[in-house]
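[1] the amino acid sequence is not available; the structure is as follows:
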């Protein structure tokens, strides 16, 4: 079930796994379906955990993550020549919109991800605090079609769940992994998550791409070590 209440895939959610991965050189289809079912159950649980914080709790978490993110970006040398892709929060995701506005005022070019074509990589349209947003896929606010297309250097991405190897559990549409697979050079990727949303593993599949850093309300929780 997607965020808008429609089915993203068949009951076993095998559509989450590219058929090219099935067979003797890839993932067993039955195992892939088991993983997909487990992930869907975890999405429901983790979304409930986030909603359970309440408005005040989510605002506090957002403020703490925002402070940590500012320090991480400074340490990475993010400045006026950088392009950062943010996100517009849905479903109780940490709200980093004030950070995006601050970055814009500091001279950083800010973009927001947009689904222009279903089941395809995301596009990134330029955003400023004055941008008049329109309703996009999943009813998320996005910059209008005439906004400049950009290629980001840094991509903070909200996570429903995460693990110590920096793999991200999202809503299940697969857009983020498709996008990362097609970006060269690859941007710095920062998972934005709750500390309590850590999982022992997300049971990564061949299409899953690890992030570089996981950032929670307590600071940097994990860093990718296999680069």
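    Here it is on my side, so go on. Only a predicted model underlies this, so the values are computations on that prediction, with no experimental measurement involved.

[2] CA only for contacts and neighbour counts going forward, please
    OK.

[3] state the three-state secondary structure for the residue nearest the centre of the chain.
    Nearest residue to the geometric centre of the chain (C-alpha atoms, centre = their mean): residue 157, 3.0 Å. Local secondary structure at residue 157 is given as strand here, using DSSP: H, G, I helix; E, B strand; the rest coil.

[4] need the nearest residue in space to it, chain neighbours excluded.
    Nearest residue to residue 157, sequence neighbours excluded (C-alpha to C-alpha, 6 or more residues apart in numbering): residue 191, at 5.0 Å.

[5] next up, a second structure to put side by side with the first:
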């Protein structure tokens, strides 16, 4: 989904207040500059992929997802509708639905606010939502037990570089109980660090198109 560069901020002398967190303004400017440059580089890498390589990487990730999820019957899995060259998982979502899973897609209700997850099934009528992203035409909110999150970049600790507005971070922080979070992306998206900030939510499992599977460990709290 289209995002800006961070989940809103207000100046506070030498600090910013971002997502309710006080952040040193100079530090945030450096981090934001780094992330903007990395996004540009990674978007270019996506655009350079051939259709055959896109499909091959998506096929690997879908196979790993099937192993990771286990029996789908009775599960509620939130996927996504691809934009900006993201990995196309729609065949896998359709297969999960055919085997008894309830599938949901993210829906932006208001800019700068957490998204909702609305039930989707293959062949469902779609409408244009915020940012012109297709969403289920008939609102049917559900609570997912697993959320599949598209990665533009991801670091060794599982922190995600997305499109920049913090929608997933806001949403995942607000969900109770918190679902299992699985990040999926292309093989080139691995980074040493994204310089995570207090509002960044790490992935529990990372699956990449080159076959890499990572389960970062994070202490509770």
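    It's in. Keep in mind that this is a model prediction, so the values were computed, not measured.

[6] about what we covered before: quick one: contacts for the aligned partner of the residue nearest to the centre of structure 1 in structure 2?
    Counting by TM-score structural alignment, residue 157 of structure 1 corresponds to residue 149 in structure 2. By C-alpha atoms under 8 Å, 6 or more residues apart in numbering, residue 149 of structure 2 lies in contact with 79, 80, 168, 181, 182, 183, 184.

[7] quick check: residue 149 of structure 2 vs residue 136 of structure 2, distance?
    Residue 149 of structure 2 sits 18 Å away from residue 136 of structure 2, going by C-alpha to C-alpha, to the nearest Å.

[8] just residue 2 of structure 2 next, same as before
    In this view, residue 2 of structure 2 and residue 136 of structure 2 are 17 Å apart by C-alpha to C-alpha.

[9] what lines up with residue 29 of structure 1 in structure 2?
    Under the alignment (TM-score structural alignment), residue 29 of structure 1 pairs with residue 25 in structure 2.

[10] and that match, how many residues sit next to it?
    By the measure other C-alpha atoms under 10 Å, the count of residues near residue 25 of structure 2 is 16.

[11] nearest residue to it in space, please, no chain neighbours.
    Using C-alpha to C-alpha, 6+ apart and skipping residues adjacent in sequence, the residue nearest residue 25 of structure 2 is residue 15, 4.5 Å away.

[12] check residue 35 of structure 2 too.
    In space, and not counting its chain neighbours, residue 35 of structure 2 is closest to residue 194: 7.0 Å by C-alpha to C-alpha, 6+ apart.

[13] what's the one you found aligned with over in structure 1?
    With TM-score structural alignment as the criterion, residue 194 of structure 2 matches residue 202.

[14] now do that match against residue 167 of structure 1, distance only.
    Using C-alpha to C-alpha, we find residue 202 of structure 1 at a distance of 7 Å from residue 167 of structure 1.

[15] can you give me how far stretch 105-116 of structure 2 is from the chain middle?
    Its chain's average C-alpha position is 13 Å from that of stretch 105-116 of structure 2, according to C-alpha atoms, centre = their mean, to the nearest Å.

[16] start and end residues in structure 1 for it, please.
    Taken onto structure 1 by TM-score structural alignment, stretch 105-116 of structure 2 occupies residues 112-123 there.

[17] more crowded one of residue 2 and residue 136 of structure 2?
    Taking neighbours as other C-alpha under 10 Å, residue 2 of structure 2 and residue 136 compare with residue 136 leading, 21 against 15.

[18] wait, what's in contact with that one?
    With C-alpha under 8 Å, 6+ apart, residue 136 of structure 2 has these contacts: 105, 118, 119, 120, 124, 125, 126, 127.

[19] try it again at 6 Å.
    With contact taken as C-alpha atoms under 6 Å, 6 or more residues apart in numbering, residue 136 of structure 2 is in contact with residue 126.

[20] before we move on, what about residue 62 of structure 1?
    94, 95.

[21] map it onto structure 2.
    In structure 2, the residue paired with residue 62 of structure 1 according to TM-score structural alignment is residue 58.

[22] pretty sure that match sits in a helix.
    Yes: under three-state DSSP, residue 58 of structure 2 falls within a helix.

[23] number of residues surrounding residue 162 of structure 1?
    Neighbour tally, residue 162 of structure 1, other C-alpha under 10 Å: 29.

[24] residues in contact with the helix or strand in which it is found: which ones?
    Per DSSP states H and E, residue 162 of structure 1 falls inside strand 161-163. Strand 161-163 of structure 1 is contacted from outside by 168, 169, 197, 198, 199, 200, 201, using C-alpha under 6 Å, 6+ apart.

[25] by neighbours, which of the residues you listed wins?
    Comparing these by number of neighbours (other C-alpha under 10 Å), residue 168 comes first, having 29 neighbours.

[26] can you pull the contacts of the equivalent of that residue over in structure 2?
    In structure 2, the residue matched to residue 168 of structure 1 (TM-score structural alignment) is residue 160. Residues in contact with residue 160 of structure 2 (C-alpha under 6 Å, 6+ apart) are 153, 154.

[27] average offset of the one helix or strand residue 160 of structure 2 maps to relative to structure 1?
    Assigning secondary structure by DSSP H and E places residue 160 of structure 2 in strand 160-161. Strand 160-161 of structure 2 differs from its equivalent in structure 1 by a mean of 0.4 Å after superposition (mean C-alpha distance after the TM-score superposition for structure 1).

[28] how far away from the center of its chain is that strand?
    8 Å.

[29] next one: stretch 147-160 of structure 2
    The answer for stretch 147-160 of structure 2 is 7 Å, by C-alpha atoms, centre = their mean.
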